[in-house]
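A.B. asks: show me the folded form of this:
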Amino acid sequence: MKQLSHDAFKRARNWILMKGRPLEQALFAYEFENGTADEVLNALHAYQNVDGGFGQGLEPDIQLKDSSPIATSVALQHLVRFADEPKADTMIREAIRYLEYSFLEERQGWLAVPMKSNDYPHAFWWTVHENGMSWIDENWGNPSAELIGYLYLFEEYVTALHIPKLIDQAMQHFLQLESFKSEHEIYCYLRLFAMIPSQRTEKVERQLTKAVQSLVKLDRENWEKYVPFPLKFIPSPDSPSFGIPEFKIEDNLDFFVEKIEEHGKLTPTWEWNDYPEAWEKAKQDWSCILTEGTLSALKRFERLSNE
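C.D. replies: Here you go, the predicted structure:
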């Protein structure tokens, strides 16, 4: 079991503090250096628009300034950690307002990004086609399943949508899946079930295990590519393993320790086909997001050396 050395941790820290956005810098400080929730929320607030939704390139592969459901889901992933803070409460209330406004009756959910996203630099998989959908929207649960979880969690702010009906619909969709084409849809469902644990029945657990087993890549050579590796499904030592062998989880942790030891950071395993200048900036932002997130994961799994 490999531990990340203090020297490698310091190099990763310096990378985040030199090259990271204020949000990742504040998240790192909160996690490791007694930073405050207020600093994180102030940084996150810069991405919230007047309609309550989030945009402004919060998800670096989508440089759309306007709000989008997918960027709002990213923001809410952060906001749930700080939901007891008054500033977070206000931001959440406004985000729920946006989700109600952007809800599509005919879809009984949301499309990830609006057509206007095409007017800004973006990764090719976020291109919205003539039918109003991106490739991401072929899998309903990303981000709709996750967003329904936030509606449930903050139901006191929901005025127009019928949450039990939406939960039932999300469950039916998940349990009827016979094949699993999108790991991101499963990530969204895992977040949904974390917010609504009462829905985690034995039947759901069997379906989740089937999904993870069909998607997860267990061999090291795959982890150099953009794939769903074990830690994507097992974010903490307390998480269910879904049948992933313990030694593969440990190997995945070793892999990321080695990467940061070697490079002092992580870099994205994907790239854009267009907008080369914008991609260079997005690539740097992603590097800091990935590095900060992985350092936090290594901390949870007690993989940081004190020496």
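A.B. asks: from here on, contacts and neighbour counts on C-alpha atoms
C.D. replies: Fine.
A.B. asks: let me see the contact set for the residue nearest in space to the middle of the chain.
C.D. replies: For the chain, the residue sitting closest to the mean C-alpha position, by CA atoms, centre = their mean, is residue 74 at 5.6 Å. Listed by CA atoms under 8 Å, 6 or more residues apart in numbering, the contact set of residue 74 reads 58-59.
A.B. asks: that one belongs to a helix?
C.D. replies: Yes - for residue 74, which was evaluated using DSSP: H, G, I helix; E, B strand; the rest coil, the result is membership in a helix.
A.B. asks: the stretch 51-200 of the chain: helices as residue ranges?
C.D. replies: 69-79, 86-102, 141-153, 163-176, 183-195 (DSSP state H, counting those that start in this stretch).
A.B. asks: between the ones you listed, which one is nearest to residue 1?
C.D. replies: helix 183-195 (26.5 Å; CA to CA).
A.B. asks: what about the closest one, distance to the chain center?
C.D. replies: Taking CA atoms, centre = their mean, to the nearest Å, the mean C-alpha location of helix 183-195 is offset from the chain mean by 10 Å.
A.B. asks: what are the buried residues along it?
C.D. replies: 183-193, 195 (16 or more other CA atoms under 10 Å).
A.B. asks: try stretch 98-111
C.D. replies: Counting neighbours by 16+ other CA under 10 Å, one finds that the buried residues in stretch 98-111 are 98-100, 102-103, 109-111.
A.B. asks: just the closest of those to residue 300, please.
C.D. replies: Ranked by distance to residue 300 (CA to CA), these are led by residue 99 at 31.6 Å.
A.B. asks: for the closest one, list the residues it contacts.
C.D. replies: In this structure, residue 99 makes contact with 53, 69, 147, judged by CA under 8 Å, 6+ apart.
A.B. asks: what number of residues lie near the nearest residue to the last one once chain neighbours are set aside?
C.D. replies: In other words, residue 147. Leaving aside its sequence neighbours, residue 147 sits nearest to residue 73 (CA to CA, 6 or more residues apart in numbering; 6.4 Å). Applying other CA atoms under 10 Å, we find 24 residues neighbouring residue 73.
A.B. asks: before we move on, what about residue 225?
C.D. replies: Based on other CA under 10 Å, the number of other residues close to residue 225 is 12.
A.B. asks: where does it sit: helix, strand or coil?
C.D. replies: coil.
A.B. asks: what's near enough to touch the closest residue to it other than its chain neighbours?
C.D. replies: Spatial nearest neighbour of residue 225, chain neighbours left out: residue 269 (5.4 Å); criterion: CA to CA, 6+ apart. Under the criterion of CA under 8 Å, 6+ apart, the contact list for residue 269 reads 224-226.
A.B. asks: please provide the structure for the following sequence as well, for comparison with the first:
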Amino acid sequence: MKMLTADALAAAERYMLLNARLIDRLRYERLVGGGSPDRVLAVLRAYQNADGGFGNALEPDLRGPGSQPEPVEVAFWILDEMDAFDDPMVLRACDYLMTITTADGGVPFVTPSVRETPRAPWWETPDDPPGHLIPTASIAGLLHKHKINHPWLGPATEFTWAEIEKTTEFETYTARAIVNFLERVSDRDRAHEQFARLREAILATVALDPDAQGEAHFPLDFAPEPGELPLFSDEILQRHLDALIDQQTSEGGWEPNFPMWTPVVRHEWGGFLTVERLKTLKAYGRLV
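C.D. replies: Okay, here's the model as predicted:
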């Protein structure tokens, strides 16, 4: 079993100092050195807009200042990491979600205002976008985990269940959103029932070969920390943890395996993903 050495961690720190955004530098400091969560939250607040949503390139591929649903998910994962779901940012963001929720209870993948600002080419939408499991499912799952009471959550939960229960196959990002929801939603019997039905379809979207090239999604993308749902064997997880350690670059960070469409996002994503990879290694006991 490989461990991330002290020298490798020092290289990661150097990568973060040379390349990462302030918010990710502070997340790194919190993760490995016990830095203050208050500093992370102070920076996160700068990404929140007056309407309660998040923008301002918190999701690096959405460069505009305006609020979009996916940056809310990014913000909520950071708030989860800080164990800070009692922060007022959460309910303000839920208020924003209420303003963009569709008739069926979900929020769109992206809203039409995205057309007004620079963004990665895959952020496209029709004029009247429907609700989508991305990011509705992950956001709802995190709100259930932290037992947040807000009017948005009930309809969003019913939307997510309805979409999951009529689903038999899906692409990888949707599969990850479904797993995020099923790991955290309060109705555990229903979650396990749907997981058992969909497990093989979820696994069909996963690259089990750690050397797979291109925009592959690996077991640790679905299970970045030990979870309740038995998606992967311990043998598979341990193999991919070894591979994750080997994937640290000569610069000290971990690189994205999806298209970089403008130069700045390489290191913005690199800083974000380096923290995510180190979180995973720590969660599985692979940091010295």
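A.B. asks: shouldn't the residue nearest to residue 225 of structure 1 be within a strand?
C.D. replies: No - according to three-state DSSP, the state of residue 269 of structure 1 is coil, so it is not within a strand.
A.B. asks: that one maps to what in structure 2?
C.D. replies: Structural correspondence for residue 269 of structure 1 with respect to structure 2 (TM-score structural alignment): residue 257.
A.B. asks: would you mind measuring from its match to residue 235 of structure 2?
C.D. replies: In this structure, residue 257 of structure 2 and residue 235 of structure 2 are 24 Å apart, going by CA to CA, to the nearest Å.
A.B. asks: can you say which helix or strand has residue 232 of structure 2 in it?
C.D. replies: Assignment of secondary structure by DSSP states H and E places residue 232 of structure 2 within no helix or strand.
A.B. asks: and if you look at the one 10 residues further on?
C.D. replies: For residue 242 of structure 2, the element it lies in under DSSP H and E is helix 234-246.
A.B. asks: what's the average distance for whichever helix or strand comes after that helix when superposed on structure 1?
C.D. replies: On the C-terminal side of helix 234-246 of structure 2, the nearest following helix or strand under DSSP H and E is helix 264-283. Its aligned residues in structure 1 lie a mean 0.8 Å from helix 264-283 of structure 2 after superposition (mean CA distance after the TM-score superposition for structure 1).
A.B. asks: structure 1: matching residues for helix 264-283 of structure 2?
C.D. replies: Under the alignment (TM-score structural alignment), helix 264-283 of structure 2 falls on residues 281-300 in structure 1.
A.B. asks: can you give me the buried ones in that stretch?
C.D. replies: Along stretch 281-300 of structure 1, the positions that meet the burial threshold by neighbour count (16+ other CA under 10 Å) are 282-299.
A.B. asks: could you check how far the match of residue 269 of structure 1 is from residue 224 of structure 2?
C.D. replies: Residue 257 of structure 2 sits 17 Å away from residue 224 of structure 2 when distances are taken as CA to CA.
A.B. asks: who touches stretch 225-232 of structure 1?
C.D. replies: Contacts with stretch 225-232 of structure 1, where a contact means CA under 8 Å, 6+ apart, come from 183, 187, 215-218, 223, 244, 248-249, 252-253, 269-270.
A.B. asks: for those residues, work out which two are farthest apart.
C.D. replies: Farthest pair in the contacts of stretch 225-232 of structure 1 (CA to CA) is 244 and 270. Separation: 24.7 Å.
A.B. asks: which of these two has more neighbours?
C.D. replies: Using other CA under 10 Å, the more surrounded residue of residue 244 of structure 1 and residue 270 is residue 244, with 18 against 12.
A.B. asks: so who does that one touch?
C.D. replies: The neighbourhood of residue 244 of structure 1, defined by CA under 8 Å, 6+ apart, consists of 213, 230.
A.B. asks: and the aligned partner of residue 184 of structure 1 in structure 2, how far from residue 52 of structure 2?
C.D. replies: Matched across to structure 2, residue 184 of structure 1 falls on residue 173, judged by TM-score structural alignment. Spatial separation of residue 173 of structure 2 from residue 52 of structure 2 under the definition CA to CA is 25 Å.
A.B. asks: swap in residue 268 of structure 2?
C.D. replies: In this structure, residue 268 of structure 2 lies at 23 Å from residue 52 of structure 2, with CA to CA as the measure.
A.B. asks: repeat that for residue 140 of structure 2.
C.D. replies: As it turns out, when the distance is counted by CA to CA, residue 140 of structure 2 lies 17 Å from residue 52 of structure 2.
A.B. asks: what of residue 189 of structure 2?
C.D. replies: Here the distance between residue 189 of structure 2 and residue 52 of structure 2 works out to 33 Å (CA to CA).
A.B. asks: how about residue 180 of structure 2?
C.D. replies: From residue 180 of structure 2 across to residue 52 of structure 2, the span is 23 Å (CA to CA).
A.B. asks: with residue 179 of structure 2 instead?
C.D. replies: According to CA to CA, residue 179 of structure 2 and residue 52 of structure 2 sit 26 Å apart.
A.B. asks: ok, residue 230 of structure 2 next?
C.D. replies: In this structure, residue 230 of structure 2 lies at 36 Å from residue 52 of structure 2, with CA to CA as the measure.
A.B. asks: of these two, which one has the most company?
C.D. replies: Here residue 230 of structure 2 and residue 52 are compared on neighbour count by other CA under 10 Å; more neighbours surround residue 52, at 21 against 13.
A.B. asks: any idea what that one aligns with in structure 1?
C.D. replies: Aligned by TM-score structural alignment, residue 52 of structure 2 pairs with residue 52 of structure 1.
A.B. asks: now swap in residue 135 of structure 2 and tell me
C.D. replies: With TM-score structural alignment as the criterion, residue 135 of structure 2 lines up with residue 143 in structure 1.
A.B. asks: can you report how many residues neighbour residue 160 of structure 2?
C.D. replies: Around residue 160 of structure 2 sit 27 other residues, with neighbours defined as other CA under 10 Å.
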